[in-house]
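**Q** give the three-dimensional model of this entry:
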Amino acid sequence: MVFGSINAQFIKYGVTGSLHRGSIAGIHNASKANFGGSVGIFADLSIVPNDIYDSAWLYLTPQLEVYTIGERASWNEDDNNRQKYNNTYIAVPIYLKYFMKNHGYKGDIYFMVGPKFEFLVSEKIEEGDAVNKAMAAGYDPAKFGLGQKADSFGYGVSAKVGVKVDNKWDVFVRFDRGLSKVYKDYAAQSTYNRFLAIGLSYYIGETN
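**A** Next comes the predicted model:
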């Protein structure tokens, strides 16, 4: 129904990127979030009529991106040797994008929210001898999330608040929260991706 209502005579498209601090929540004992980033392409497809140039205030905005997320952790808080976890995903967020109105006209501030689907393309784990040390201390390594493998598919929600700088550039703040378990075999509690980011979008062109 949404695609059927799209006013296909006006589509804007461009590139976007962001910097975030994010982690895989709810698994590794004493963990700290890593800095990561994302880069992608997007398209703004107007859902309402665009009677005047760039006057549409409601869009469907699919996006294709690559992003990284990870953390540094320690199963033993007294041990300075930290484990490292870094995952790379290809993600497809699909946003509904709403521009606030100013005196009845399209404003410069917008809000975006929608589902996100992500596919794991790279998983880098550096645990060293943490598993052996935990076992030697009489602990089950699984208790601290050691030796776990990430699921290849996940889903969640993504939201943005942004401001148009000019006709080409936007700046935004973004928050993503996973709803599926990253480590599906880890039974102690839910595990999910999360991050808070700042970013830029650049509009390359448009079609009428």
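**Q** CA atoms for contacts and neighbours, from now on please.
**A** OK.
**Q** list the buried residues in stretch 82-102.
**A** Neighbour-count burial for stretch 82-102, with 16 or more other Cα atoms under 10 Å as criterion, is recorded at 82-100.
**Q** buried set for the longest helix seen in the chain?
**A** In the chain, taking DSSP state H as the definition, the longest helix is helix 130-136. Neighbour counts using 16+ other Cα under 10 Å place 130-131, 134 of helix 130-136 among the buried residues.
**Q** can I get those in TSV with distance to K184?
**A** TSV is the format used below for the buried residues of helix 130-136 (distance: Cα to Cα, whole Å):
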residue	distance to K184
A130	21
V131	19
A134	22
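**Q** between the residues you listed, which is closest to V161?
**A** Ranked by distance to V161 (Cα to Cα), the buried residues of helix 130-136 are led by A130 at 40.7 Å.
**Q** need the contact list for that closest one.
**A** 75, 83, 146 (Cα atoms under 8 Å, 6 or more residues apart in numbering).
**Q** one more to put side by side:
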Amino acid sequence: MKKLVIIYALVLFGFANAQSIKYGVTGSFHKGSIAGIHGVSKGDFGGNVGVFADFSLVPNDIYDSAWLYFTPQLEVYTIGEKGDWNEDKVDYQKYSNVYVAVPLYIKYYLKNHGYKGDIYFMAGPKLEFLVSEKTDEGNAVKEAEMSGYNPAKFGLGQKINKFSYGLSVKVGAKVSDKLEAFIRFDRGFAKIYPDYTQNTSYNRFLGIGVSYYLGETN
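**A** Got it, this is the predicted structure:
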């Protein structure tokens, strides 16, 4: 986690001379899952809370006229799922993880008659570090062994990676001078369970959220 904080601080320092800097808080609600593992599984609901800064990459001579920004974000988010290794729909295995993450977005506002519009798109890489892991597999490992199966085949008893990375995208709209609403999709590319060989396991989620601007520097 310290590495992510250092990365975020260096990014902020590197863009300190941007045309203008807007900053605020953001949060979202999503349904996510750890794809590619735990047999038949159901995603759980989770959320994100964080802070962000918009560094303008084009002139911002007129009030809030910049249409292109670099937007780093520092956030905490939860993700998890319920597994069902033998598909009996009775005893579920539960997985819940908490990450500190740094998405690094490019933010582009669509133009309306040559001026900055209210609709925007954001996309960029995301780095994340596991800070909390909660796994409850009950007697699933013993049940699989007693049934003549290797528990590892169903993703049971696996060790999780502490670091991962992926891609985050948003589509949003300006609600007021200080408030924006968005839809967000994140897809991981790193293996969450490195020792699991049946499939590539990764984090993913789809959610909705808002961003609120606290201030601006010029």
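**Q** where do the strands sit along structure 1?
**A** In structure 1, the strands defined using DSSP state E lie at 11-25, 30-46, 58-74, 83-102, 105-126, 153-164, 169-178, 192-207.
**Q** may I see those strands organised as a markdown table, with distance to G4 of structure 1 added?
**A** A markdown table is the format used below for the strands of structure 1 (distance: least, Cα to Cα, whole Å):
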| stretch | distance to G4 of structure 1 |
| --- | --- |
| strand 11-25 | 14 |
| strand 30-46 | 11 |
| strand 58-74 | 11 |
| strand 83-102 | 15 |
| strand 105-126 | 18 |
| strand 153-164 | 23 |
| strand 169-178 | 27 |
| strand 192-207 | 18 |
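**Q** nearest to I52 of structure 1, of the ones you listed?
**A** Closest among the strands of structure 1, using Cα to Cα: strand 105-126, at 10.6 Å.
**Q** check the fit of that closest one onto structure 2 and give the mean distance.
**A** Strand 105-126 of structure 1, aligned to structure 2 and superposed, deviates on average by 0.2 Å (mean Cα distance after the TM-score superposition for structure 1).
**Q** which part of structure 2 matches that strand?
**A** Across structure 2, the stretch matching strand 105-126 of structure 1 (TM-score structural alignment) is residues 115-136.
**Q** what residues does the matching stretch touch?
**A** For stretch 115-136 of structure 2, the external contacting residues (Cα under 8 Å, 6+ apart) are 1, 4, 65-67, 93-111, 161-175.
**Q** would you mark the buried spots in it?
**A** Quick answer for stretch 115-136 of structure 2 (16+ other Cα under 10 Å): 116-130.
**Q** nearest residue to the middle of structure 2?
**A** D186 (5.3 Å; Cα atoms, centre = their mean).
**Q** against Y139 of structure 1, how distant is the aligned partner of that one in structure 1?
**A** Matched by TM-score structural alignment, D186 of structure 2 corresponds to D176 in structure 1. For D176 of structure 1, the distance to Y139 of structure 1 equals 33 Å [Cα to Cα, to the nearest Å].
**Q** N50 of structure 1 now?
**A** N50 of structure 1 is 63 Å from Y139 of structure 1, by Cα to Cα.
**Q** so for those two, which sits in the more crowded spot?
**A** Neighbour count, other Cα atoms under 10 Å: between N50 of structure 1 and Y139, N50 has more, with 16 against 13.
**Q** chain neighbours aside, what residue packs nearest to that one?
**A** Nearest residue to N50 of structure 1, sequence neighbours excluded (Cα to Cα, 6 or more residues apart in numbering): A56, at 4.7 Å.
**Q** what's near enough to touch that neighbour?
**A** 46-50, 106.
**Q** report the two of the residues you listed separated the most.
**A** Longest span within the contacts of A56 of structure 1, Cα to Cα: I47 and K106, 13.9 Å.
**Q** count the residues that sit near the corresponding residue of structure 1 for Q158 of structure 2.
**A** Residue correspondence, TM-score structural alignment: Q158 of structure 2 in this structure matches Q148 in structure 1. Counted with other Cα under 10 Å, residues neighbouring Q148 of structure 1 total 16.
**Q** again with G128 of structure 1
**A** Close neighbours of G128 of structure 1, defined as other Cα under 10 Å, add up to 12.
**Q** pretty sure it sits against Q83.
**A** Yes - counting by Cα atoms under 8 Å, Q83 is a contact partner of G128 of structure 1 at 7.1 Å.
**Q** on that earlier part again, surely the residue nearest to the centre of structure 2 meets Y202?
**A** No - shown here, D186 of structure 2 and Y202 do not form a contact pair, counting by Cα under 8 Å, at 10.4 Å.
**Q** before we move on, back to that, tabulate the contacts of A56 of structure 1 (CSV), appending distance to F3 of structure 1.
**A** Output for the contacts of A56 of structure 1, formatted as CSV (distance: Cα to Cα, whole Å):
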residue, distance to F3 of structure 1
S46, 10
I47, 8
V48, 12
P49, 14
N50, 16
K106, 22
